[in-house]
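Asks: Dropping a prediction and its sequence here:
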Amino acid sequence: MTNSPVTPLLDQVPTPNELRKLKPEQLRQLSDELRAEMIDAVSTSGGHLGSGLGVVELTVALHYVFNTPEDRLVWDVGHQCYPHKIITGRRDRIRTLRQGGGLSGFTKRSESEYDPFGAAHSSTSISAALGFAMANKLSGKPGRGIAVIGDGAMSAGMAYEAMNNAAQAGNRLVVILNDNDMSIAPPVGGLSAYLARMVSSSEYLGLRSLASRAVKKMSRRMHDAIGKAEEYTRGMVTGGTLFEELGFYYVGPIDGHNLDHLVPVLENVRDTSEGPVLIHVVTTKGKGYAPAEESADKYHGVPKFNVVTGEKQKGSAGPPAYQNVFGDTLADLADSDKRICAITAAMPSGTGIDRFAKRHPERSFDVGIAEQHGVTFAAGLAAQGMRPFAAIYSTFLQRAYDQVVHDVAIQNLPVRFAIDRAGLVGADGSTHAGSFDITYLATLPNFVVMAAADEAELVHMTYTAVEHDEGPIAFRYPRGNGVGVPMPETPQKLEIGKGRIVRGDANKPAKVAILSLGARLEEAKKAADTLEAKGLSTTIADMRFAKPLDEDLIARLARSHEVVVTIEEGAIGGLGAHVLTFATDEGLTDAGLKIRTMRLPDIFIDQDSPEKQYDIAKLNAPHIVETVLKALKHNSASVEEARA
């Protein structure tokens, strides 16, 4: 670690009110200090680095020119908001990013009035900013809606849906297209900047408005022809014809790191009556920090690192990551099955599809941030006889739920869903937690829903999904590394709807049966050790399937045990609800059987270490023991001992 950077000017700017008192020529120094502060902060906390570095100057310029928080600034995704947080009154807590009780790694309404809209998923900013703009217009309040959206987020249809609906907002809506990956129309130095300033200036817009009024007095055909000529002439010089067709006045492209170019354009847009306006800003991800500029993908999200060398803090070697187990297994299976295809929605490395793509590039598809399209695309592949795997994070699959229902489940198409980041996810917090997929998939007819207890089970479930052509099938697995079990040399096809006993005997009478679904199995084993030390015989079943249920196994355990506890990393409505429904329908509770369900609580759990999050959720071994003892009505001393 290094000493904190020297930031004399930034020290004088705790909020945008102080920022707006600076002279324009001071903004370069402020940006340099802000960048240094952000690098140092992320080096101690970890988090998203490259995206924030790319918008330092843009952040300074926006708060300098616009009257935030009255002008509502909405950051798309929000992972680039660290510079924004530093200059909006949160610098003293910036080294608590993504930690328990600290700052969120994304924008969050409860943190600051400068975060008018929480975001951690992509492509929501224009819709939200449009809402702010229209609300102010309708109520007669001042203030604009300003959306900052990256070019990657423009791959989602929602962005265009919002733009298509934006005309009524007039100049109340400003969209900043942060082009930091593949420039739509590269800037050409001073000429590009000059043109951007010119077409956003009040003089140009005034002449344009005057000409427009004059043209309206001409024939309709002449009016349309002149309008098209102006639009396309400007489009050929500066780009942006697509945005003009959607009703936006396009300005750009401009260098997003050149404050001498950026600030005047923003001031022109602020003072114009033209609108809505889209400003195309070209930036460099990782700007100002050489390791991040040279390897933007590796410095998108980082652990703690050495600022001087760029060397990242390495974790101890351990079991393979679940996503890599899935990616390698699928690639192996695809060697001999040409029908296997893999689809990801802009998360190839996060889902392991990058490993598949290296070996089978022609059957690997990154559809961008377009989960809806990705699911229906997979349905089309399946309908034509392919074996598609849609590898999507649990929290992102929610965005495509209608397609899962309408295009996959109703048609009973064999799309395979590999659901990564199932359960709680630590530092990314509630927005990325995979809390609901068991519930929202297991309620659908035709679906098979599995959950891997460990990395070996993930291998078997991947193979089982390949071989399942009777309808849709999903399997979920957590973020991070496996538990260290031996890996199978050959994957096994699991019998659909059948669990396995991992401790005890389903037919032998015992006190307690724990029915585990997914990665809480290790905690169930620890709980069983404690219970048996107390003289309470315990059977453990890894259910494997939330749907269809292993009804025979549940019935046998219910008849031979006094207490049955279900545990899962999902919200209410999952395994526990299905077990309870089956048990009551079959009369299994009539003989005094006690069934208790353990699941995620009815709250959104903020960022913290996974261990602490599962403590908050009461899904660790001591909580399992406590649940059993309460069901058996053991004395309070025993319950307190279970918590210890």
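Replies: Arrived safely.
Asks: Please make it C-alpha for all contacts and neighbour counts, starting now.
Replies: Will do.
Asks: quick one, strands of the stretch 101-250 of the chain?
Replies: 145-150, 173-179, 249-255 (DSSP state E, counting those that start in this stretch).
Asks: How about the stretch 401-550 of the chain?
Replies: Using DSSP E, counting those that start in this stretch, the strands of the stretch 401-550 of the chain run over 416-420, 448-451, 473-476, 500-503, 510-517, 538-542, 545-547.
Asks: Mind checking those for the one nearest to E294?
Replies: Nearest to E294 among those is strand 416-420 (28.5 Å), distances taken as C-alpha to C-alpha.
Asks: Can you work out which other helices and strands pack against that closest one?
Replies: In terms of contacts (3 or more C-alpha pairs under 8 Å, 6 or more residues apart in numbering; DSSP states H and E), strand 416-420 is packed against strand 387-393, helix 394-397, strand 473-476.
Asks: if we look at the longest one, which residues are touching it?
Replies: Spelled out, it's strand 387-393. For strand 387-393, contacts defined as C-alpha atoms under 8 Å, 6 or more residues apart in numbering pick out 339-345, 347, 351, 353, 371, 374-375, 378-379, 381-382, 414-422, 434, 466.
Asks: Now find how far off-centre it is within its chain.
Replies: Centroid separation for strand 387-393 versus its chain: 16 Å, with C-alpha atoms, centre = their mean, to the nearest Å.
Asks: Same check on the second one?
Replies: When C-alpha coordinates are averaged (C-alpha atoms, centre = their mean), helix 394-397 and its chain have centres 8 Å apart.
Asks: Now do the same contact list for V459.
Replies: V459 touches V325, F326, T329, P488, P491, counting by C-alpha under 8 Å, 6+ apart.
Asks: In ChimeraX, how would I select just the buried ones from these?
Replies: The buried residues among those can be selected in ChimeraX (16 or more other C-alpha atoms under 10 Å) with this line:
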select :325,326,329,491
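Asks: okay, pairing it with this:
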Amino acid sequence: MQEELLPHIEYPIDLRKLTPDQLPYVAQELRDFVINIVATKEGHLGASLGVIELTIALHYIFNTPEDLLIWDVGHQAYPHKILTGRKKLFHTNRQLHGISGFPKRSESDYDTFGVGHSSTSISAALGMAIASKLKGDTTKQHIAVIGDASIASGMAFEGLNHAGVTDVNMLIILNDNAIGIDPSVGALKEYLTKAKVGFKPKTDNIIEALNFSYFGPIDGHDLPALLKTLEALKSIKGPKLLHIITTKGKGLKQAEENQVTYHAPGKFDASTGNLLPKENIQQPPKFQDVFGHTILELAEENEKIVGITPAMPTGSSLKYMMEAMPDRAFDVGIAEQHAVTLAAGMATQGLVPFCAIYSTFLQRAYDQIIHDVALQNLPVIFCVDRAGLVGADGATHHGVFDIAFLSCIPNMIVAAPANEIELRNILYTASLGLEHPIAIRYPRGRGTMIHWKTPMERLSIGKGSILSKKETKIAVVSTGSMTTNALEALKGINQKVNHFHFGFIKPLDHTLLKSILKNNATIITIEDGIIRGGFGSAIIDFANQYNFSSKIITLGVPDQFIHHGTIEELQEICGISVEGIQKTILRHVN
């Protein structure tokens, strides 16, 4: 019986003591290790299973961490973490105070570049390679691993374009599995599909046209082939690209067959691979599904409505419209900048574009939001999913900056509905035609309403609402889903506190706000974004402008990066959990 090898491997130096013939056994043990942990702790499964052999080969052939290895996005970095000193900590992955689900420079010398968004690896590796050249280090290797979905992004092409005319020691490994989170799309994907293992397309090679030496395609699960090829590439100078073909979810039948579901499947049975059954109880909908079903409902009544998402049809739930109306709903790939300007172009021609995009990804298209949409005052509708704290994905994925970075843009309307019904109503209102662009932000996860598919009503832009008004001089002013937290907090403390909800952060309801400031000595604002430049800051600015003297306490995300944990844990850290809000209210009531 083969002795287990993985228990004796803590770092790549231990891996390199083995013979090449032993590495396939390490691969099987490593694959089982990932499956067993992720089955109970959750996380990104399919991408990591697809690079087991590649990870072993890279750390075996290259002298990491002296040779610099960069993983694009980082969904696939679990095997890398296990082989680089974090095997005993891997069970804490994505948990509060545990290791990050993505490569993180402060966590390990082997994590040479922090990642979480795609398509950055080529630029980072090129920067490192140029630095090595300037320092006179001609032996150091610089390796970027990037997927076929990520390499189609504009930033990746910018890096390729520069690297192709730079005399540096750099290797790009194109991990081609035809899928990101959802299946890859676009002309480049069609081009890559023509390439099979052992066969190079007869068409002009786009990589070679960019002055890269092209190698492959080879089977990314064939360890001997990987070892042989990587060893040979070490001695070849200049920019080069190795094209490997892999299967996302390799080694777990269900993950191979259901690649979208098993990207991050939640808990499952490690022995069978089957997802664990969920309680058969009626639950409130996910906010993304409220958007997805509502836009389809609206599009059926309004032929001018179109939907756009950058590579997140499942995550944003635009998939429902894409299935029903494939000619009016578009997945543009990992191309946030293109998505925004595409929407702008559509708006100039009288269409009603809904651009569904995660808050954290909208950051990547900030110039386009300002110049291509807001400056031209085009009525693009941004459906900003995953706004606020998102939990285990951590600092790279929290949508906590959008209130601040959108509110400062002229012409931009910023809406933050409190619940599913208000989200439907603002989507409906936007679909009827606005004079300005609008960003509608809503959180990750489920709402609170079972019966949410009510007839939609047109809202008055910039109108706030009174939730409770009592004989008191203290008021809570909340926005977005934090209104739910505030309502729960007030239920539990039996105190006389006024409560107001602002479903529009910009424009603010000046009439209501003046009344609040006039009649309340203490005001507590609550938001799930950064305090600096956020909703509370806007109210302070307003109070100063009109010479109100109320004491204003702002609750939200502090001026620091919040790392990973459950949403509830992170809200508690920020003081915006139900209990945290209660403590603040009681402190000021007393």
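Replies: Happy to help now that I have it. Values in this document were obtained by computation on a predicted structure and should not be read as measured data.
Asks: TM-score for this pair?
Replies: Here the TM-score for the pair of chains, by TM-score structural alignment, normalised by the length of structure 2, is 0.94; 575 aligned residues with a C-alpha RMSD of 1.8 Å.
Asks: Serialize the helices and strands packed on strand 416-420 of structure 1 to TSV and add fields for mean neighbour count and distance to F365 of structure 1.
Replies: Below are those laid out as TSV (neighbours: other C-alpha atoms under 10 Å; distance: least, C-alpha to C-alpha, whole Å):
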stretch	mean neighbour count	distance to F365 of structure 1
strand 387-393	28	10
helix 394-397	23	16
strand 473-476	27	19
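Asks: and these as CSV, adding distance to N620 of structure 1?
Replies: Listed next are those as CSV, based on distance: least, C-alpha to C-alpha, whole Å:
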stretch, distance to N620 of structure 1
strand 387-393, 23
helix 394-397, 22
strand 473-476, 19
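Asks: Report the separation between the alignment partner in structure 1 of L160 of structure 2 and T107 of structure 1.
Replies: Matched to structure 1 by TM-score structural alignment, L160 of structure 2 sits across from M163. Taking C-alpha to C-alpha, to the nearest Å as the measure, M163 of structure 1 falls 22 Å from T107 of structure 1.
Asks: since we're on the nearest residue to A370 of structure 1 once chain neighbours are set aside, how many residues are nearby?
Replies: Residue nearest to A370 of structure 1 in three dimensions, not counting chain neighbours: A156, with 4.9 Å by C-alpha to C-alpha, 6 or more residues apart in numbering. Residues within reach of A156 of structure 1, counting by other C-alpha atoms under 10 Å, total 21.
Asks: picking that back up, just give me which of the contacts of V459 of structure 1 are shared by structure 2.
Replies: Contacts conserved in structure 2 for the contacts of V459 of structure 1, counting by both residues aligned by TM-score structural alignment, their matches' C-alpha atoms under 8 Å: V325, F326, T329, P491.
Asks: show me the contacts for the counterpart of the first one in structure 2.
Replies: Under the alignment defined by TM-score structural alignment, V325 of structure 1 corresponds to V290 in structure 2. With C-alpha under 8 Å, 6+ apart as the criterion, the residues that contact V290 of structure 2 are E420, L423, R424.
Asks: before we move on, what about D542 of structure 1?
Replies: Contacts of D542 of structure 1 (C-alpha under 8 Å, 6+ apart): A453, G499, R500, I501, V502, L515, S516, L517, G518, L521.
Asks: Quick one: buried ones out of those?
Replies: When those are checked for burial by 16+ other C-alpha under 10 Å, the buried set is A453, G499, L515, S516, L517, G518, L521.
Asks: what secondary structure does the residue in structure 2 that R599 of structure 1 lines up against sit in?
Replies: The equivalent of R599 of structure 1 in structure 2 is G556 (alignment by TM-score structural alignment). Using DSSP: H, G, I helix; E, B strand; the rest coil, the structure places G556 of structure 2 in strand.
Asks: Please apply the same query to the one 4 residues further on.
Replies: Per three-state DSSP, the secondary structure class of Q560 of structure 2 is coil.
Asks: what do you get for L22 of structure 1?
Replies: coil.
Asks: Could you give the number of residues near the equivalent of it over in structure 2?
Replies: Counting by TM-score structural alignment, L22 of structure 1 corresponds to L18 in structure 2. Burial of L18 of structure 2 is recorded as 14 neighbouring residues (other C-alpha under 10 Å).
Asks: From S316 of structure 2, how far off is L18 of structure 2?
Replies: On the measure of C-alpha to C-alpha, L18 of structure 2 and S316 of structure 2 end up 45 Å apart.
Asks: same question, Y546 of structure 2
Replies: For Y546 of structure 2 relative to S316 of structure 2 (C-alpha to C-alpha), the value is 40 Å.
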